[in-house]
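Colleague: I need the structure of the sequence given here:
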Amino acid sequence: MADCVFCTIIAGGAEADVVLDEPDLLAFLDRRPVFKGHVLLVPRDHIATLPDLPAGQRDGFLAAAQRLSSAVVDGLGAQGSFVAMNNVVSQSVPHLHLHVVPRTKGDGLRGFFWPRTRYAAGESADYAARLRAALEAS
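Modeller: The predicted structure is shown next:
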């Protein structure tokens, strides 16, 4: 879809710090992360919500989410992760996307209040490279 920012990223029309690039999926850093290393996993096809995800893509999508959840621990030193997605309500981009947020005890994240941060110049590329290395090592 021409007006979907995630479709534009997938098509190469917008820059993103890509972490995982597979035939059916793409994962990249959120531009306004909850914590640095916050990844968005999206299907390459424009699929609006989880209920719309074809059965044949479910296992690959979840397997990639598992790998990304491990990568934030192995590649960034997080103690764990928060994995979530919205469907329609609070879905900022109407393209299915799963958030993988690195977590550490005492990081201040409470409930569903998602404060956002920003990367310093060049910092996001470093985070993406560390996550890619952790994915390649697994």
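
Colleague: drop to CA atoms for contacts and neighbour counts, all remaining ones
Modeller: Noted.

Colleague: buried residues in stretch 26-43?
Modeller: For stretch 26-43, a neighbour-count test (16 or more other Cα atoms under 10 Å) marks 26-31, 33-43 as buried.

Colleague: Equivalent analysis for stretch 83-92, please.
Modeller: Of the residues in stretch 83-92, 83, 85-87 count as buried by neighbour count, 16+ other Cα under 10 Å.

Colleague: The structure of the following sequence is requested for comparison with the preceding one:
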Amino acid sequence: MHAPTAPLKPSTGHCIFCDLIGGAAEVSICFEDATAIAFLDIQPVNPGHVLVVPREHYERIEEVPKSLSTHLLDVALTLVPALQTASGAPDINVVIKSGAAAGQDVMHYHIHLIPRRDGDGFDIPLPFPASEMPNRQQLDGMAARIGSLLRDPLARTGGGHGKRN
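Modeller: Down below sits the predicted model:
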């Protein structure tokens, strides 16, 4: 598997995942290479819940270089069949939470691979029951806004959250 190199990025504070990657705590590793590590979640939704994590510290999805992001997804895809066999679960949720409002509690970017079985009690309800269905004008307006931001080079290179790698 190709392992792209990632530029170093300084941490913004203490990070338990950086501790795990650095060997400062116990971790049950199921995959590792030069840029990625995958280990079992210590608070699993279901047995076999794995986290795929870059070795370098990035907090949010938009901070991760595109080549590294692609590599992390390749690692996740490599793990899925083995995870299904090992856990005996036929299905998988792939979950990325980016930012506190999205429910990210460890501020080191990671991908959850959650083995799933019928009736396991876990749910990510989509469509979200409390959401109202927008009208076509609202959908078209948001699509146009996103599209125009993608075409505007100043919007892509602006501060922080619009930055592209």
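
Colleague: returning to what we had before: of all pairs in the buried residues of stretch 83-92 of the first structure, which one spans the longest distance?
Modeller: Within the buried residues of stretch 83-92 of the first structure, two members stand farthest from each other by Cα to Cα: V83 and N87, at 13.9 Å.

Colleague: what ranges do the helices span in the first structure?
Modeller: Listed in chain order, the helices of the first structure (DSSP state H) span 5-10, 55-76, 123-137.

Colleague: and the angle from the longest one to helix 123-137?
Modeller: Meaning helix 55-76 of the first structure. Helix 55-76 of the first structure runs at 110 degrees relative to helix 123-137, counting by axes from the mean of the first three to the mean of the last three Cα atoms, to 10 degrees.

Colleague: which strands and helices sit next to helix 55-76 of the first structure?
Modeller: With contacts defined as 3 or more Cα pairs under 8 Å, 6 or more residues apart in numbering; DSSP states H and E, the packing partners of helix 55-76 of the first structure are strand 39-43, strand 80-84, strand 98-103, helix 123-137.

Colleague: Next, the contact list for the residue most central in space within the first structure, please.
Modeller: Note on the first structure: the residue nearest the mean C-alpha position is L40, at 1.6 Å, using Cα atoms, centre = their mean. L40 of the first structure sits next to 27-30, 97-100 when contact means Cα atoms under 8 Å, 6 or more residues apart in numbering.

Colleague: Looking at these, which is nearest M1 of the first structure?
Modeller: Of all those, H97 has the smallest distance to M1 of the first structure: 15.1 Å, by Cα to Cα.

Colleague: neighbours around the aligned partner of the closest one in the second structure, how many?
Modeller: Under the alignment (TM-score structural alignment), H97 of the first structure maps onto H110 of the second structure. The local packing of H110 of the second structure (other Cα atoms under 10 Å) involves 26 other residues.

Colleague: go on, H14 of the second structure?
Modeller: Count around H14 of the second structure with other Cα under 10 Å applied: 9.

Colleague: That one pairs with which position in the first structure?
Modeller: Using TM-score structural alignment, the partner of H14 of the second structure in the first structure is D3.

Colleague: repeat for G88 of the second structure
Modeller: By TM-score structural alignment, G88 of the second structure lines up with G77.

Colleague: Roughly how far does the aligned residue in the first structure for I29 of the second structure sit from Q79 of the first structure?
Modeller: Alignment note (TM-score structural alignment): I29 of the second structure maps to V18 of the first structure. Counting by Cα to Cα, to the nearest Å, the separation of V18 of the first structure from Q79 of the first structure is 22 Å.

Colleague: now do L98 of the first structure
Modeller: From L98 of the first structure to Q79 of the first structure the distance is 19 Å (Cα to Cα).

Colleague: just F112 of the first structure next, same as before
Modeller: 19 Å.

Colleague: Between these two, point out the one with more neighbours.
Modeller: A direct count of neighbours by other Cα under 10 Å for F112 of the first structure and Q79 places Q79 higher, at 13 against 6.

Colleague: ok, that one - contacts?
Modeller: 73, 102-105.
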